[in-house]
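In: pasting a predicted model and its sequence here:
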Amino acid sequence: TNIVDKLTEKVGADRYSMYVMDYGAPIGYRLALKHPERVESLIVQNGNAYTEGLAAFWDPIRAYWAEKTPERREALAGLVTLETTKFQYTDGMGDVAHISPDNWVVDQALLDRPGNKDIQLDLLGDYGSNVPLYPQFQAFFRERQPPTLIVWGKNDKIFPEPGAHPYLRDLPNAEMHILDSGHFALEDKLDMMAPLIRDFLDRKVCN
């Protein structure tokens, strides 16, 4: 968050709309807590801010948060393998033919760099630090009411659809579109999502 904050200041971005997804959601929301006045709008795609969105996929990760033993850490090692990387791109997609294998091949080449497995396991452990901040994220939504577009792949097992609907408790005017897609919905549904995003920004920000 601090790195992104410094980048926005370096480029002079004193107002911005944020597209938040996966790990990027709590980074964006932490940034919003630092500078709530700078957030013009939110586009949320499979990015969690509610405990309802932490489903079974997270059980072994939550076990590691509770007790950071070597055994529980090693139990997460499968999450950085080619099988899991490909799963993230293909599981639940409306049309797998839309997904280029370059995605998981390139990602895995980077994941397999020396020392990177431990970095990824550290990140999985550290993600737990976001959960206590969920009430603060939700208070930001309620108090600031940023215009919000939610475009969510409903078949995502990592951040499943039940994590999308609670946003409406705090952002009742949010526009929600639940898509027949998976985790990386933009790879699958660009033809649907891009017009939704453009229209949303045209109406809510660019006027």
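Out: Right, received. Where do you want to start? Residues are numbered from 1 along each chain as shown.
In: going forward, measure contacts and count neighbours with C-alpha atoms only.
Out: Fine.
In: check which helices and strands the strand or helix carrying P135 sits against.
Out: Assigned by DSSP states H and E, P135 belongs to helix 134-144. Packed against helix 134-144 by the contact rule (3 or more CA pairs under 8 Å, 6 or more residues apart in numbering; DSSP states H and E) you find helix 24-34, helix 167-170.
In: so of those helices, which one's packed in deepest?
Out: Highest mean neighbour count among the helices and strands packed on helix 134-144 (mean count of other CA atoms under 10 Å): helix 24-34, with a mean of 19.
In: and for P132, the neighbour number?
Out: P132 has 10 neighbours, counted by other CA atoms under 10 Å.
In: and if you look at Q120?
Out: By other CA under 10 Å, 16 other residues sit near Q120.
In: I'd say it and V80 touch.
Out: Yes - under the criterion of CA atoms under 8 Å, Q120 makes contact with V80 at 7.4 Å.
In: which SS state does the residue positioned nearest the centre of the chain fall under?
Out: For the chain, the residue sitting closest to the mean C-alpha position, by CA atoms, centre = their mean, is D22 at 1.9 Å. Following DSSP: H, G, I helix; E, B strand; the rest coil, we place D22 in the coil state.
In: okay, pairing it with this:
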Amino acid sequence: MTIHYRTVVIDGLDVFYREAGDPSAPALVLLHGFPTSSIAYQELIADLADEFHLIAPDYPGFGHSSAPAADEWDYTFDRLADVVDRLVDSLGVRRYAVYVHDYGSPVGFRLAVRHPDRITGIITQNGNAYEDGLTPFWEVLRKAWADPSAQNVEPLRTLYTREATHWQYSHGVSDASLVNPDKEALDQALLDRPGNHDIQLALFLDYRTNVERYPVWHDYLRIHQPPVLAVWGRHDEIFGPEGALAFARDVKNAEVHLLDTGHFALETHLPEIASLVRRFLRGLAV
């Protein structure tokens, strides 16, 4: 199946996205996490494009999209959601499901709250929306959110080192030979571009706004009852499995699968996840 690699200009920024499948087919927007980009979905897109319309953007500051300096563009999750919203609009996609991982969750839930009538379903793969899912990993960030002094912010800089990136890909994984090292290397090369550390730091600090909005997202889930599929690496030390199980509190028929892997579950469980996603998408009203 052919995958197209496209770039459009949105608010003066080049926004890169991968696209595959028939534009008239049911749409799935795939929203990536930190520290990666739409490359995380390359294989899943190829797997599903025979039946669905797949769109996977790179946020500003990530992947092949523009990365203006942190003092030239306001790197917040609100702004990331604005860019994705305008991209989807520019493609004429009016109804779509979202697949969210890591940072993709706060971007996707902002879109869902803005346009509840457009969202046909939510697939969350270690894409957190509950305090339940926040592990001890977040204590250093909470400290910086409460007091963003130089002393509290400096430890956050370790989160975009090569060692930290490798840990994200490898922790909780029983067979490391399944993890593609090319993705880790690409992520790190893009993280290490001049000025990118400041971009990532701005988003680390803004992440507190996501936790603050959890109650709003829960209200959306309870009121609108979107179909939810949670496929989650149960050994994730960033977003624990309790974050997956919590969706069942607010969505009556939420489907939860805990997999024997870590944060980047697609790296080790692509066939299983692709099968679950395909079945889920087939069951949606579009």
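Out: In hand now; what should we look at? A quick note: this is a predicted structure, and the numbers were derived from the prediction, not measured.
In: so V29 of structure 2, which of the three states?
Out: V29 of structure 2 is classified as strand under three-state DSSP.
In: so what corresponds to it in structure 1?
Out: For V29 of structure 2, the aligned position in structure 1 is a gap, per TM-score structural alignment.
In: quick one, what contacts V29 of structure 2?
Out: Listed by CA atoms under 8 Å, 6 or more residues apart in numbering, the contact set of V29 of structure 2 reads 54-56, 96-99.
In: against Q151 of structure 2, how distant is it?
Out: 38 Å (CA to CA, to the nearest Å).
In: what ranges do the strands span in the stretch 151-286 of structure 2?
Out: 228-233, 255-259 (DSSP state E, counting those that start in this stretch).
In: could I get those strands as CSV with distance to V107 of structure 2?
Out: Shown next, in CSV, are the strands of the stretch 151-286 of structure 2 (distance: least, CA to CA, whole Å):
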stretch, distance to V107 of structure 2
strand 228-233, 16
strand 255-259, 21
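In: please identify the deepest-packed of those.
Out: strand 228-233 (a mean of 27).
In: structure 1: matching residues for that one?
Out: The alignment of strand 228-233 of structure 2 onto structure 1 (TM-score structural alignment) covers residues 148-153.
In: tally of neighbours for E43 of structure 2?
Out: 14.
In: quick one: it is in a helix?
Out: Yes - judged by three-state DSSP, E43 of structure 2 forms part of a helix.
In: L276 of structure 2 versus the nearest residue to it once chain neighbours are set aside, what's the distance?
Out: Take E43 of structure 2 and drop its neighbours on the chain: the residue closest to it by CA to CA, 6 or more residues apart in numbering is L270, 7.8 Å away. As judged by CA to CA, L270 of structure 2 and L276 of structure 2 stand 10 Å apart.
In: start and end of stretch 89-101 of structure 2, how far apart?
Out: For stretch 89-101 of structure 2, the first-to-last residue distance is 21 Å (CA to CA).
In: residue range in structure 1 corresponding to it, please.
Out: Going by TM-score structural alignment: stretch 89-101 of structure 2 matches residues 9-21.
In: mind listing what's buried in the matching stretch?
Out: The neighbour-count criterion (16 or more other CA atoms under 10 Å) identifies 17-21 as the buried residues of stretch 9-21 of structure 1.
In: same thing with stretch 193-207 of structure 1?
Out: Applying a neighbour-count criterion of 16+ other CA under 10 Å, one finds 193, 196-197, 200-201 buried in stretch 193-207 of structure 1.
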